[in-house]
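In: no sequence for this one, just the structure:
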């Protein structure tokens, strides 16, 4: 057990949970009790019964997000079950509060059945203003999110997909400025075609960054390949414009950008040396696809990872508190691609052009001003 793991375990043992419920109403007198609970509480109940929209005004719903998992893809640990995933869900809730002043509640659902999971979340959705799906394995996560967006009247957002995509897009916006590359002309290689990789590819294509080439364990994904899941199949029609085949090393030749959402030590300095002054984002955790010093050794112009101990940390905490804060403020029914694009540009804008450098393309994950800037951008783009 390394030092950070030992200290984290000690913290969890001491706290016995990282979040708690705190009453916003004082209950010190009989009158307080009558107002907070019976008989007075009956009137807000009647108001909501008569007008469903008043549930946003008379309850905490407009500030409350459910953080929901089935425990099938917890961090890099895999399918460890809902109970073992609870520390991660609590941690996510703590970040919602600390960075966005959004109340969040962890819910761990004990099922691998997609229908059962969707039905469970649908049935509890009226208690919340938004649903943050977390650590659900691909490809089930794609269907779960799609179906919940169809049946819920609140935004449903799978952060492993879209949060990662938004923060990566923000970093890329600024990396392009530093390297003087041209948006639209980029060759972008994404390694890892699971939840995060597919979402990143989808958003980068939508934003018009250039030719996206998606790779999985078998190499470059091409239209017409067999064995693709639904997400990969859809992307095969809008990526890999030249219908290339080959390995990750083949894909990286002449590439402007590498995005890694796969596993550690898959990329070598020699592979980076074949890129076009590469922007390299190896985001596998805890071990990136290539360590920053090795990427720089291979000639990378900019390197960003998912780790806090290197410059340019690509961290979802820059995204989800602000996206939900904005969506909740605007009573949005869903989070659209245009809201995600607005969030990416908002995050990128927090580094002034005169302060951009190869080691400063993205705000610090601890910058608590980010959420309000993102929230405003998102709220302004609610349909």
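Out: Cool, got the structure. Predicted model only: the values in this text are computed from it and were never measured. Numbers count the residues shown, from 1 in each chain.
In: drop to CA atoms for contacts and neighbour counts, all remaining ones
Out: Fine.
In: Residue 273 contacts residue 294, correct?
Out: No. Using Cα atoms under 8 Å, residue 273 is not in contact with residue 294, being 10.5 Å away.
In: which one of these two has more residues nearby?
Out: Remark: of residue 273 and residue 294, residue 273 carries more neighbours, 19 against 15, as counted by other Cα atoms under 10 Å.
In: What's the separation between that one and residue 166?
Out: 27 Å (Cα to Cα, to the nearest Å).
In: longest helix anywhere in the chain?
Out: The longest helix of the chain (DSSP state H) is helix 159-179.
In: So which residues make contact with that one?
Out: If you take Cα atoms under 8 Å, 6 or more residues apart in numbering as the criterion, helix 159-179 is touched by 132-135, 182-183, 195-201, 203-204, 279, 301-302, 312, 314-316, 318-320, 340-341, 343-348, 356-358, 361-362.
In: Give me the subset of these lying in strands.
Out: 132-133, 279, 302 (DSSP state E).
In: And the helices in the stretch 51-200 of the chain?
Out: Assigned helices in the stretch 51-200 of the chain, in chain order: 55-58, 82-100, 114-124, 140-151, 159-179, 195-206 (criterion: DSSP state H, counting those that start in this stretch).
In: Including mean neighbour count, could these go into a markdown table?
Out: Shown next, in a markdown table, are the helices of the stretch 51-200 of the chain (neighbours: other Cα atoms under 10 Å):
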| stretch | mean neighbour count |
| --- | --- |
| helix 55-58 | 16 |
| helix 82-100 | 20 |
| helix 114-124 | 15 |
| helix 140-151 | 17 |
| helix 159-179 | 24 |
| helix 195-206 | 22 |
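In: Any chance of JSON lines for the ones you listed, columns distance to residue 4?
Out: Below are the helices of the stretch 51-200 of the chain laid out as JSON lines (distance: least, Cα to Cα, whole Å):
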{"stretch": "helix 55-58", "distance to residue 4": "41"}
{"stretch": "helix 82-100", "distance to residue 4": "15"}
{"stretch": "helix 114-124", "distance to residue 4": "34"}
{"stretch": "helix 140-151", "distance to residue 4": "30"}
{"stretch": "helix 159-179", "distance to residue 4": "23"}
{"stretch": "helix 195-206", "distance to residue 4": "26"}
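In: Structure two is appended below for comparative analysis:
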């Protein structure tokens, strides 16, 4: 890991010996043969235990739930179960790997859900990429679960899946690429703006990437009052002037949110978009997308958040040398980790406990503020803008934030 520090002679990089994380991961997974398992809460000691945990006693529980479906939250594990659903079409930054190859990631997510939120999460890796089959399958298995986590499905398909499931099911649908990334980005940005003495209304932001994460980030930034937002994708800048055949319905929505006056049509590239701007947020999936020259062209004390995993849009060291004041990545290879692990386990715990039905922008903003406020203002530095995932204060803070909105 490389650590950026402020010393008497300015910023310097302290290098640690690089571990071979890929080799270690392979060894760990082979040794464990899976990172999760199911354990019983009720050890069977005799036949009487069987008769109340199973038949005939369990029949009375079935009758109670049949009379009132809501009793399933009281009498079964439904209250604490979530499904992590993927079709393997956008696994990490690796692309379309298939259901089996997505399983290690979903197991890892389930592990974090249990470790940090005490949520029982089940990997559901589907052998179909058809949108209607995915929606139908999830709806058919929904009775087992108190919530859903949609994960690593290609855009724009996934946005429609989340939209429809949210409308058609009576349990919350959390989309980590959209909701989780938006929350951790806003939390990092709130503290970065405090450090650089900026206010949302007067801060200009460029978001590189118009997929699920970019879509979610723009929505949450608009919710807190950021007005000047420019979004780019592989075709250039999202604007009302662009050829409509290059944009899906969600990119058209982004154009409406970010280019109301039609002025963004004059920008032809990412280099044009970042020039004279305050903030760069990278969710493009492209390593090295942001150059040193682009960072140098940004406003003084710029904020650079290259969040693509496993390799960011620009190396933090290069961003710092090019003038960026605050830098955070989504990678655990560097400090200032704006990673979704800060969000999904704790937020889902609070959502389940408060029986939240729909995840809206107010809830997401409340969680982002709670995370940002865990770093005291007198402790903020360019290298300390987010709490560590091991911080025991996160769950109480997030629970309080969700409860305040749920009321």
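Out: Perfect, I can see it now. Here the structure is a predicted model, which is why all the values come from computation and not from measurement.
In: circling back: specify which member of the ones in strands among the contacts of helix 159-179 of structure 1 is nearest to residue 79 of structure 1.
Out: residue 133 (15.3 Å; Cα to Cα).
In: What is the aligned counterpart of that closest one in structure 2?
Out: Aligned by TM-score structural alignment, residue 133 of structure 1 pairs with residue 150 of structure 2.
In: ok, its match - how many residues close by?
Out: Quick note: residue 150 of structure 2 (other Cα under 10 Å) scores 23 neighbours.
In: Now, of the contacts of helix 159-179 of structure 1, which are buried?
Out: Neighbour-count burial (16 or more other Cα atoms under 10 Å) is assigned, among the contacts of helix 159-179 of structure 1, to 132-135, 195-201, 203-204, 279, 301-302, 312, 314-316, 318-320, 340-341, 343-348, 357-358, 361-362.
In: Among the helices of the stretch 51-200 of structure 1, which comes closest to residue 377 of structure 1?
Out: Closest among these, once you apply Cα to Cα, is helix 159-179, at 12.9 Å.
In: so the closest one corresponds to what in structure 2?
Out: Going by TM-score structural alignment: helix 159-179 of structure 1 matches residues 176-196.
In: Quick check: closest non-adjacent residue to the alignment partner in structure 1 of residue 401 of structure 2.
Out: When structure 1 is aligned by TM-score structural alignment, the residue opposite residue 401 of structure 2 is residue 377. With sequence-adjacent residues excluded and distances taken as Cα to Cα, 6 or more residues apart in numbering, residue 377 of structure 1 is closest to residue 342, at 5.7 Å.
In: That neighbour -> structure 2?
Out: Using TM-score structural alignment, residue 342 of structure 1 pairs with residue 366 in structure 2.
In: looking at it, that match is touching residue 399, isn't it?
Out: No. In this structure, residue 366 of structure 2 is not within contact of residue 399 by Cα under 8 Å, at 10.1 Å.
In: Contacts for stretch 138-148 of structure 2, please.
Out: Under Cα under 8 Å, 6+ apart, the answer for stretch 138-148 of structure 2 is 73, 78-85, 165, 169, 171-174, 352.
In: next one: stretch 61-68 of structure 1
Out: 55-56, 89, 92-93, 102-109, 127-134, 324-325, 328-329, 331.
In: what do you get if the cut-off is 6 Å, keeping everything else the same?
Out: Stretch 61-68 of structure 1 is contacted from outside by 56, 102-108, 128-134, 328, using Cα atoms under 6 Å, 6 or more residues apart in numbering.
In: Which among the residues you listed count as buried?
Out: 56, 102-108, 128-134, 328.
In: quick one: which of the contacts of stretch 61-68 of structure 1 is nearest residue 245 of structure 1?
Out: Using Cα to Cα, these come closest to residue 245 of structure 1 at residue 134, 32.7 Å.
In: Name the SS class of residue 211 of structure 1, please.
Out: At residue 211 of structure 1 the chain is in strand, as set by DSSP: H, G, I helix; E, B strand; the rest coil.
In: residue in structure 2 matching it?
Out: Residue 211 of structure 1 maps onto residue 228 in structure 2, by TM-score structural alignment.
In: For that match, give me its contacts.
Out: Contacts of residue 228 of structure 2 (Cα under 6 Å, 6+ apart): residue 204.
In: mind redoing it with 8 Å?
Out: 201-205, 258.
In: The nearest residue to residue 240 of structure 1 once chain neighbours are set aside: how many residues sit nearby?
Out: Once flanking residues are discounted, residue 240 of structure 1 sits nearest to residue 213: 4.8 Å by Cα to Cα, 6+ apart. Burial of residue 213 of structure 1 is recorded as 28 neighbouring residues (other Cα under 10 Å).
In: Verify the stated contact: residue 213 of structure 1 with residue 232.
Out: No. Residue 213 of structure 1 is beyond contact range of residue 232, at 11.4 Å (criterion: Cα under 8 Å).
In: Overlap in contacts, the two.
Out: In contact with both residue 213 of structure 1 and residue 232: residue 221, using Cα under 8 Å, 6+ apart.
In: what distance separates the start and the end of stretch 42-53 of structure 2?
Out: 8 Å.
In: got it, and stretch 71-84 of structure 2?
Out: The first residue of stretch 71-84 of structure 2 is 23 Å away from its last residue (Cα to Cα).
In: now swap in stretch 312-328 of structure 2 and tell me
Out: 10 Å.
In: corresponding residues in structure 1 for it?
Out: Aligned using TM-score structural alignment, stretch 312-328 of structure 2 spans residues 288-304 in structure 1.
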